[in-house]
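Student: got a predicted model here, sequence first, then my questions.
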Amino acid sequence: MLDDTGLKMMELGGKGYCCSQIMVMLALDEMGRDNPDLIRAASGLCNGLGDCSGVCGVYTGAAVLLGLYGGKGEDMEEPADVLPLMLEELRDWFVDATTHYGGTACKDILDGQCGQPDTTRCGGLVAATYARIREILVDNGLDPSEGRSLS
């Protein structure tokens, strides 16, 4: 049975959003925010950076989320000290989570069948990665429902 996040992911995928965009949209939804520019920007990470040869969009989208919570966004703002550690935790976890696919590239995860995401593989990876991002944030003292303020 699907939980609310799983249902939301299916709904967004059905509307034509890719994995990296769905990652961003889940976080924005949790924060109660809208940011169409960020969602559009995340489309550049879709399908392994466009041709399936690059790193999975779930991973790059997750890295964007960590930057959204911990990165510098204004002149007078400093990045969170924990950002490099959070990115390292994500990398280590994602590499481990995709080992059975043979790598972190989109083509590895999709077993060379590029062009159409596999709802089971990609959907499961989005759900697991989003849950892991939430854990990383909480473990590092950041509230997934708040994020940084948008001035």
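Tutor: Good, I have the coordinates.

Student: make it CA atoms for all contacts and neighbour counts henceforth
Tutor: OK.

Student: may I see the buried residues of the host helix or strand of Leu65?
Tutor: Element membership of Leu65, judged by DSSP states H and E, is helix 57-70. Using 16 or more other C-alpha atoms under 10 Å as the test for burial, helix 57-70 gives 57-70.

Student: ok, now stretch 46-53?
Tutor: Buried residues in stretch 46-53, counted by 16+ other C-alpha under 10 Å: Cys46, Asn47, Gly48, Leu49, Cys52, Ser53.

Student: next: stretch 12-32.
Tutor: Quick answer for stretch 12-32 (16+ other C-alpha under 10 Å): 12-13, 17-28.

Student: try it against this one:
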Amino acid sequence: MIDIAERVSELADEKYCCSQIVMTIGLEVLQKENEDLVKSMKGLCKGLYCQNLCGILSAAACVLSLHMVDYVIVLAPQLVDWFKKQYGSLNCSDLLEWNKSNPYFCMKMMTETIEYTLQLLEDSELLLEGNRYS
């Protein structure tokens, strides 16, 4: 398993934006590459470039869909609920304003959100496996 915080830092150093970082790591977990998909994720960065819905959250929802398209309807709301409880808002502008004294806040959010997203996927796969034989 990769060290997510370290990988987030590496990709940030390569000038990937938040949503591109989340998707790149999501693809790496699947052991896939898709440069066009990663490139397209730039459209979600910086709250859709107008400080609205956080690109980290929207990219994490895309990762859920990429891994478990049939179950994203259940998993995405769980992700959104967790994110809002964890950070207090879904909007980039709020998150940046409240944490402007911490330049590493977005990196921390990326790491925690990726970890939670992967945990959601792992838990869901275990539940599905368990239900196959019941």
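Tutor: Everything's here; your move. Since we're looking at a predicted model, the values are computed, not measured.

Student: need the TM-score between these chains.
Tutor: Between these two chains, after superposing, the TM-score reads 0.85 (TM-score structural alignment, normalised by the length of structure 2); 124 aligned residues with a C-alpha RMSD of 1.9 Å.

Student: the nearest residue to Gly70 of structure 1 once chain neighbours are set aside: how many residues sit nearby?
Tutor: For Gly70 of structure 1, ignoring the flanking residues on the chain, the nearest one in space by C-alpha to C-alpha, 6 or more residues apart in numbering is Ala80 at 4.9 Å. Residues contacting Ala80 of structure 1 under the criterion other C-alpha atoms under 10 Å number 15.

Student: can you tell me the centre-most residue of structure 1?
Tutor: Ala62 (2.8 Å; C-alpha atoms, centre = their mean).

Student: and it? What does it align with in structure 2?
Tutor: Alignment note: Ala62 of structure 1 maps to Ala60 in structure 2; criterion TM-score structural alignment.

Student: surely Thr120 of structure 1 is within a strand?
Tutor: No: when DSSP: H, G, I helix; E, B strand; the rest coil is applied, Thr120 of structure 1 is found to be helix, with no strand at that position.

Student: what's the first-to-last distance across stretch 7-20 of structure 1?
Tutor: In terms of C-alpha to C-alpha, to the nearest Å, the two terminal residues of stretch 7-20 of structure 1 are separated by 17 Å.

Student: report the distance from it to the chain centre.
Tutor: Remark: stretch 7-20 of structure 1 is offset 13 Å from the chain centroid, using C-alpha atoms, centre = their mean, to the nearest Å.

Student: over to stretch 129-142 of structure 1?
Tutor: 12 Å.

Student: look up how far Leu48 of structure 2 lies from Leu120 of structure 2.
Tutor: 25 Å.

Student: same deal with Leu64 of structure 2?
Tutor: 19 Å.

Student: with Pro77 of structure 2 instead?
Tutor: Pro77 of structure 2 sits 20 Å away from Leu48 of structure 2 when distances are taken as C-alpha to C-alpha.

Student: can you map out the helices along structure 2?
Tutor: 4-13, 18-29, 35-40, 45-46, 55-67, 72-87, 92-98, 105-132 (DSSP state H).

Student: residues in contact with the third one?
Tutor: This points to helix 35-40 of structure 2. Under the criterion C-alpha atoms under 8 Å, 6 or more residues apart in numbering, residues Gln20, Met23, Thr24 lie in contact with helix 35-40 of structure 2.

Student: great, nothing more from me.
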